[in-house]
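A.B. asks: Generate a structure from the sequence data that follows.
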Amino acid sequence: MPRSVLSGPISSPRVDFGIDMGNSFLNHTVDGFLKIGAVGAGRVAAEETFECLKKGSISKGKAEHALKKMLKEGAYWGAVGGLYVGTEYGMERIRGRRDWKNAMIGGALTGALMSAVSNHGKDNIVKDAITGAAVATASEFINYLT
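C.D. replies: The predicted structure is shown next:
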């Protein structure tokens, strides 16, 4: 039976650009905002494109609605990403080491702050802090595996 083998490294494309704000903390935060915001806007663009293809038509109103939704989601995702990246970087600078604990603290603070800003109530703020810490820590551990 024929068999093929894939050899060589597999890597995803790297999208990188730099913005120099004159401060390393601000550089990381703005970079996180822009990159994660682009992911959020891209998600909405893909969903809206799918909906238009499913219906078989597009209107000016639908395109304007999609653009507004992309901007709103991009700004929200960017705020979460920028806050997380900035917090994690700040923890790294304060603690003087780079490890999973920075991700955990950054995720917890980001989850709590985003929940507090959204007025989710005291109990949900704690739950969102725990969720943020868990997701960020899991992501960091997965990153160590690759």
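
A.B. asks: going forward, measure contacts between C-alpha atoms and count neighbours the same way
C.D. replies: Noted.

A.B. asks: Show me which positions of stretch 116-125 end up buried.
C.D. replies: Ala116, Ile125 (16 or more other CA atoms under 10 Å).

A.B. asks: Can you identify the element that follows the longest helix anywhere in the chain toward the C-terminus?
C.D. replies: Ranked by residue count, the top helix of the chain under DSSP state H comes out as helix 60-95. Counting by DSSP states H and E, the element after helix 60-95 in chain order, helix or strand, is helix 100-117.

A.B. asks: What is that following helix packed up against?
C.D. replies: Under the contact definition 3 or more CA pairs under 8 Å, 6 or more residues apart in numbering; DSSP states H and E, helix 100-117 sits against helix 60-95, helix 122-145.

A.B. asks: Next, the structure of the following sequence, for comparison with the previous one:
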Amino acid sequence: MPRAGLSAGSSKVDVAIDLGNPLLNRTVDGFLKIGAVGAFRVAAEDAFDCLQSGSVSKRKLEKTLEKMCKEGAYWGAVAGVYVGMEYGVERVRGEYDWKNALIGGIASGALISAASNNKGNKIAKDAITGGAIATAIEFINYLT
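C.D. replies: From the prediction side, this is the model:
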């Protein structure tokens, strides 16, 4: 179930969203968490650029907000697709192991690449990359 929390001192606010389906819950959770990472990455980069140039304008803030929304949506969509794929593979296989990450990463990489109008070899390369990254992350998580 997607959860979000905010704490300040001893006060804590915790929010949970239950969509009634574990697949949807995990997909939305991945979208929200990684989407926020993408949005904050843009905010940090643009804040650095403003500090470097020494100026801030309303136009720069508007462009930053627009970029934050686009990047957050893109990163969130990619994460949501991957999390949904991995969970689907886990349900079909009936096992929880690194192979789910591999298959989910391959499927996600291929799907996202194909949706980006890539062709043939590029889709295959993106599928391999998605599988490799997902599997590496799974192994790193296992080691820590």
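
A.B. asks: care to give me the TM-score?
C.D. replies: Scored against TM-score structural alignment, normalised by the length of the second structure, the superposed chains reach a TM-score of 0.89; 133 aligned residues with a CA RMSD of 1.3 Å.

A.B. asks: still on that earlier bit, quick one, which of the helices and strands packed on helix 100-117 of the first structure is nearest to Asn27 of the first structure?
C.D. replies: Across those, Asn27 of the first structure has its closest neighbour in helix 60-95 (8.8 Å, CA to CA).

A.B. asks: so how far does that closest one sit from its counterpart in the second structure?
C.D. replies: Here helix 60-95 of the first structure, set against the second structure after superposition, deviates by a mean of 0.5 Å using mean CA distance after the TM-score superposition for the first structure.

A.B. asks: mind checking how far that helix is from the chain centre?
C.D. replies: 7 Å (CA atoms, centre = their mean, to the nearest Å).

A.B. asks: now do stretch 56-74 of the second structure
C.D. replies: Here stretch 56-74 of the second structure is found 18 Å from its chain centre; the criterion is CA atoms, centre = their mean.

A.B. asks: still on that earlier bit, right, so of the helices and strands packed on helix 100-117 of the first structure, which gets closest to Met104 of the first structure?
C.D. replies: It is, among those and with distance given as CA to CA, helix 122-145, at 4.4 Å.

A.B. asks: and Asp14 of the second structure, that one's in a helix?
C.D. replies: No - for Asp14 of the second structure, which was evaluated using DSSP: H, G, I helix; E, B strand; the rest coil, the result is strand, with no helix membership.
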